[in-house]
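*Asks:* Return a 3D structure for these sequence lines:
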Amino acid sequence: MFSRAHVPARHRLSIRIWQNFAAKQIRVFWDGMPFYVDEEAWNKLFLECGSNDFRGHCSFVSESCGFPLNRMKRGRSKCQHFTPSEGRKKRHRSVPPAHVQTGSSASQRPTEETWGSLPHHVVLHIFQHLSLVDRARASSVCRRWNEVFHIPELWRRFEFELNQPATSYLRSTHPDLIQQIIKRHAQHLQYVSFKVDSCTESAEAACNILSQLVNCTIKTLGLISTARPSFMDVSQSHFVSALTVVFVNSKSLSSIKIDDTPVDDPSLKVLVANNSDTLKLLKMSSCPHVSPAGILCVADQCHGLRELALNYHLLSDELLLALSSEKHVHLEHLRIDVVSENPGQTQFHAIKKSSWDALIHHSPQVSIVMYFFLYEEEFEPFFCEETPVTHLYFGRAVSKDMLGRIGMNCPRLVELVVCANGLEPLDEELIRIAERCTSLTAIGLGECEVTCSGFMEFVKMCGGRLSQLSIMEEVLIPDNTYSIEQIHSEVSKHLGRIWFPDMMPTW
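*Replies:* I've put the predicted structure just below:
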């Protein structure tokens, strides 16, 4: 390869492609800047673009053997082609890339016209495998590549990262880039997400961007708080106004994730009025300004809704019946967060068994996931009747009585995770769960107690269907039948794979 020192700055436009056969990785030197593309993606690029279109503009060097596979000549579109195996056979005659002897200076210098003639679709496919920063660097190579940089296909998906330098080490999307996107690519955006840190200023900046997306056709929108829910600190009127801009101008929204935000009933009505035919996913856990009537409006009008996440206070018999209507498609995923911030002050209502039955009759394959963050005295309304929950997660201590009710009334249970229970052994409760929850495939126990004999009985009843079994060693209590040392081999035998209890780190 030629030395950059002998090439004028305006001609430093070459692409050098090095292939590491051992690592199955392609390293692309684009105007002297290295980029990495996996071999599978690179081969796909050749198949889609046509090797002749591409090889005529690139010089290939094998990193394994240092032999130039295709040497570019000025004014020539055809190159000599060597397979990797041929290159390896000539290893003893190859010259390291840094010391390759060059011919005349005219044959060393690819002209700007040569790179300008590289087909748009070839450059586009390369750009699709690069990060935004690398694409921006490459776009400065020539005018044609800058045109490709702004092709709409490269701007369908974008994630705005908004962080305050004083409080976060994460990199933010540059303000100049944000303005360029709003001016030139707002109408191209389809899959948009905002990641903000714990600062209110970051959430307000996200709202300011949302309010400017007036000519957009967004299909998916996600508002993500990476730390504390900073969107809740934004003025509700400011947030709702910005969100309404997107709801009104995007007529084909299919996925919306707005957990921990001050969205309210009127803004949901705007969403329904403009996107009822396309909405398939709605995640809005911890949205205190939404009422049961607001979410019921969504279920009544958005008959294509397949995934829904909400807090338990929004769940009602009417909502389940609306999701079970003949007009509504089969629900696939229902997540319910049961959270208590003020113990003793929150009253939880019960859902009728008939409402659950209607949902299961309409959507027999639905996954119902429940996350509990309650205190022991607040569990009374739950699982007194048969409940079709499939995944249960308890983030705080749960009583023996509650676990007993789960074993009796949750026949569809697939996964159970218990953070803590106390100092009473859970042998009977686990055995009942193994006996009646025949679909159980995963269980995790944290600060609980189970005798080794009771645990072994549970494992024998579940057998190989337990694909995930996570038990801390401190949970197991040795008895006259089994010791901690024996548990490992016995459990492994019944599971059909090697198993060890989890160990508490020493640090």
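*Asks:* use CA for all of it now, contacts and neighbours both
*Replies:* Noted.
*Asks:* Does residue 195 touch residue 161 like I think?
*Replies:* Yes: with contact defined as CA atoms under 8 Å, residue 195 reaches residue 161; the gap is 4.9 Å.
*Asks:* can you give me the helices in the stretch 1-150 of the chain?
*Replies:* 39-49, 51-55, 84-89, 105-108, 112-116, 120-128, 132-138, 143-149 (DSSP state H, counting those that start in this stretch).
*Asks:* could the ones you listed go into JSON lines alongside mean neighbour count and distance to residue 489?
*Replies:* Converted to JSON lines, the helices of the stretch 1-150 of the chain look like this (neighbours: other CA atoms under 10 Å; distance: least, CA to CA, whole Å):
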{"stretch": "helix 39-49", "mean neighbour count": "14", "distance to residue 489": "42"}
{"stretch": "helix 51-55", "mean neighbour count": "15", "distance to residue 489": "56"}
{"stretch": "helix 84-89", "mean neighbour count": "15", "distance to residue 489": "49"}
{"stretch": "helix 105-108", "mean neighbour count": "14", "distance to residue 489": "68"}
{"stretch": "helix 112-116", "mean neighbour count": "15", "distance to residue 489": "65"}
{"stretch": "helix 120-128", "mean neighbour count": "16", "distance to residue 489": "50"}
{"stretch": "helix 132-138", "mean neighbour count": "16", "distance to residue 489": "51"}
{"stretch": "helix 143-149", "mean neighbour count": "17", "distance to residue 489": "59"}
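*Asks:* Which elements pack onto the helix or strand in which residue 368 is found?
*Replies:* Assigned by DSSP states H and E, residue 368 belongs to strand 367-373. Judged by 3 or more CA pairs under 8 Å, 6 or more residues apart in numbering; DSSP states H and E, strand 367-373 is in contact with strand 333-339, strand 391-397.
*Asks:* State the next helix or strand along the chain beyond the first one.
*Replies:* With elements assigned by DSSP H and E, the helix or strand that comes after strand 333-339 is helix 353-362.
*Asks:* contacting residues around that following helix?
*Replies:* The set of residues external to helix 353-362 that reach it, using CA atoms under 8 Å, 6 or more residues apart in numbering, is 317, 320, 321, 323, 324, 325, 330, 366, 385, 386, 387, 388.
*Asks:* And the furthest pair within the residues you listed?
*Replies:* 330 and 385 (23.7 Å; CA to CA).
*Asks:* Let's compare: structure for the following, please.
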Amino acid sequence: MKRVKGDEDCSSSSEGPTESCKKARKLQPSKEKHQEEEEEEEEEETDVDLCEFGFDWALLPQEILLNIFQFLPLLDRAYASQVCRGWNQAFHMPELWRCFEFELNQPASSYLKATHPDLIKQIIKRHSNHLQYVSFKSHFISALTVVFVNSKSLSSLKIDDTPVDDQSLKVLVANNSDTLRMLKMSSCPHVSPAGILCVADQCHGLRELALNYHLLSDELLLALSSEKHVHLEHLRIDVVSENPGQHFHTIKKSSWDAMVRHSPKFNLVMYFFLYEDEFGPFFKEEVPITHLYFGRSVSKDVLGRVGLHCPRLVELVVCANGLRPLDEELIRIAKRCTQLSAIGLGECEVSCSAFVEFVKMCGRRLSQLSIMEEVLIPDHKYNLDEIHWEVSKHLGRVWFPDMMPTW
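*Replies:* As a prediction, the model looks like this:
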């Protein structure tokens, strides 16, 4: 009994070396297990730190909140304003609304579907006097009217597919004639050239104007060229065919000449989305186009006329032409368009020799040369493996044909 008791005392108080080592191995965690535990502890500490930082969101400086809010759509911005008092104050700061663009799209956009129209009108009405840059694309005409009536400092206005009319533009001009610098209008069937003339007559700070071609007229160009108007810097015209065979009017050369005399350095940007048989009224006389984009197929004849009548051309993009080589047309453009610095070609054909000659004539002023590989046709002088070296030599930089369009 004493021996047994002694063993019990020994096991509870003192152990032999062998038994102690065995027990130590059982109690001491392995090195791998110890590392895992340390990593878990670090993760727990990190989680705690993040949670602690999360409680400090309400204390973020307002300039940081403003920067965050500027990236939020209208609906998300309204939700964020309900988080706390500080965020609500940031939501109503004038600086936020000067730089915000209202993309009020419906019915496809979830913003309007989830936001009651009255809420949107209240927001716009409260901050309309702060607005400077506004973009509308919807049938939500009541919100647009609120902006026109209450705003006093609009600088940039873009209106797409909205039932704005001449009377609405008069309200806009009455309140923002001293500040409006840019007006872009697209797919606004209720606006007439007279409405645009109202803007041109009274907004003396206007610098940029974008219109559909059906709103462009000789009368409008002459009005923009009168002495009382400041010099336009950009005029963008979208020439869009909604139905094949649509008729387009012709702008007189004298009207364009008056515009150039009044604003010698203005950029005339034209986007063409026409069918081939609808180009009859265009490029028959000299046009001061600087940036020209063909979104649909364009014939060799039209491109030949571009080379003859667009001496101010700076940028040309041809998205499609067909399978008839454009060698002569490209060389003519290089000869007569001495300011050309950017060109993009896709879904058309140019021989490698003609392309090299084009690059030689334009020289290093070609800052952008985007040519699809399929456009270049090998001939007796160059193949596709050789042409990039020759073109690079004349450009003064390494150049390769594009695998995908970059315009």
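*Asks:* Got a TM-score for the two of them?
*Replies:* Once the chains are laid over each other, their TM-score by TM-score structural alignment, normalised by the length of structure 2 reads 0.78; 354 aligned residues with a CA RMSD of 3.1 Å.
*Asks:* Using CSV, please lay out the helices of the stretch 1-150 of structure 1 together with distance to residue 380 of structure 1.
*Replies:* Shown next, in CSV, are those (distance: least, CA to CA, whole Å):
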stretch, distance to residue 380 of structure 1
helix 39-49, 55
helix 51-55, 68
helix 84-89, 69
helix 105-108, 81
helix 112-116, 72
helix 120-128, 54
helix 132-138, 52
helix 143-149, 59
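*Asks:* follow-up on the earlier one: of the contacts of helix 353-362 of structure 1, buried ones?
*Replies:* 320, 321, 323, 324, 325, 330, 366, 385, 386, 387, 388 (16 or more other CA atoms under 10 Å).
*Asks:* Among those residues, which lie within helices?
*Replies:* Secondary structure from DSSP state H places 320, 321, 323 of these in helices.
*Asks:* List the contacts of the last one.
*Replies:* Same thing as residue 323 of structure 1. With CA under 8 Å, 6+ apart, residue 323 of structure 1 has these contacts: 299, 300, 331, 359.
*Asks:* And those residues, which of them are buried?
*Replies:* 299, 300, 331, 359.
*Asks:* Of all pairs in those residues, which one is the farthest apart?
*Replies:* 300 and 359 (14.3 Å).
*Asks:* mind checking how far stretch 368-378 of structure 1 is from the chain centre?
*Replies:* On the basis of CA atoms, centre = their mean, to the nearest Å, stretch 368-378 of structure 1 sits 25 Å off its chain's mean C-alpha point.
*Asks:* Residue 163 is in contact with residue 205 of structure 1, correct?
*Replies:* No: between residue 205 of structure 1 and residue 163 there is no contact under CA under 8 Å: 9.5 Å.
*Asks:* Would you mind telling me which of those two has the busier surroundings?
*Replies:* residue 163 (24 against 15; other CA atoms under 10 Å).
*Asks:* Pretty sure the more buried one sits against residue 204.
*Replies:* No: at 11.1 Å, residue 163 of structure 1 does not count as touching residue 204 under the criterion of CA under 8 Å.
*Asks:* Adding distance to residue 344 of structure 1 as columns, could you present the contacts of helix 353-362 of structure 1 in CSV?
*Replies:* Listed next are the contacts of helix 353-362 of structure 1 as CSV, based on distance: CA to CA, whole Å:
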residue, distance to residue 344 of structure 1
317, 24
320, 27
321, 30
323, 31
324, 33
325, 36
330, 37
366, 32
385, 23
386, 25
387, 24
388, 27
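*Asks:* Could you check which residue of structure 2 pairs with residue 489 of structure 1?
*Replies:* Using TM-score structural alignment, the equivalent of residue 489 of structure 1 in structure 2 is residue 389.
*Asks:* Same question for residue 386 of structure 1.
*Replies:* That one, residue 386 of structure 1, aligns with residue 286 by TM-score structural alignment.
*Asks:* Quick one: the helices in the stretch 51-200 of structure 2, in order.
*Replies:* Under DSSP H, counting those that start in this stretch, the stretch 51-200 of structure 2 gives helices at 62-69, 74-80, 85-91, 94-98, 110-114, 117-127, 141-150, 166-176, 193-202.
*Asks:* of all those helices, which lies closest to residue 385 of structure 2?
*Replies:* Nearest to residue 385 of structure 2, of these and by CA to CA, is helix 62-69 at 49.3 Å.
*Asks:* Can you point out the buried residues in that closest one?
*Replies:* 62, 65, 66, 69.
*Asks:* pretty sure residue 424 of structure 1 belongs to a strand, no?
*Replies:* No: according to DSSP: H, G, I helix; E, B strand; the rest coil, residue 424 of structure 1 belongs to no strand; its state is coil.
*Asks:* That one touches residue 449, doesn't it?
*Replies:* Yes: counting by CA under 8 Å, residue 424 of structure 1 touches residue 449, with 6.3 Å between them.
*Asks:* about what we covered before: need the buried ones among the contacts of residue 323 of structure 1 in CSV (columns: distance to residue 339 of structure 1).
*Replies:* Shown next, in CSV, are those (distance: CA to CA, whole Å):
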residue, distance to residue 339 of structure 1
299, 22
300, 26
331, 23
359, 23
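*Asks:* what's the spacing between whichever residue in structure 1 pairs up with residue 164 of structure 2 and residue 212 of structure 1?
*Replies:* Residue pairing (TM-score structural alignment): residue 164 of structure 2 is matched to residue 263 of structure 1. Distance of residue 263 of structure 1 to residue 212 of structure 1, given as CA to CA, to the nearest Å: 18 Å.
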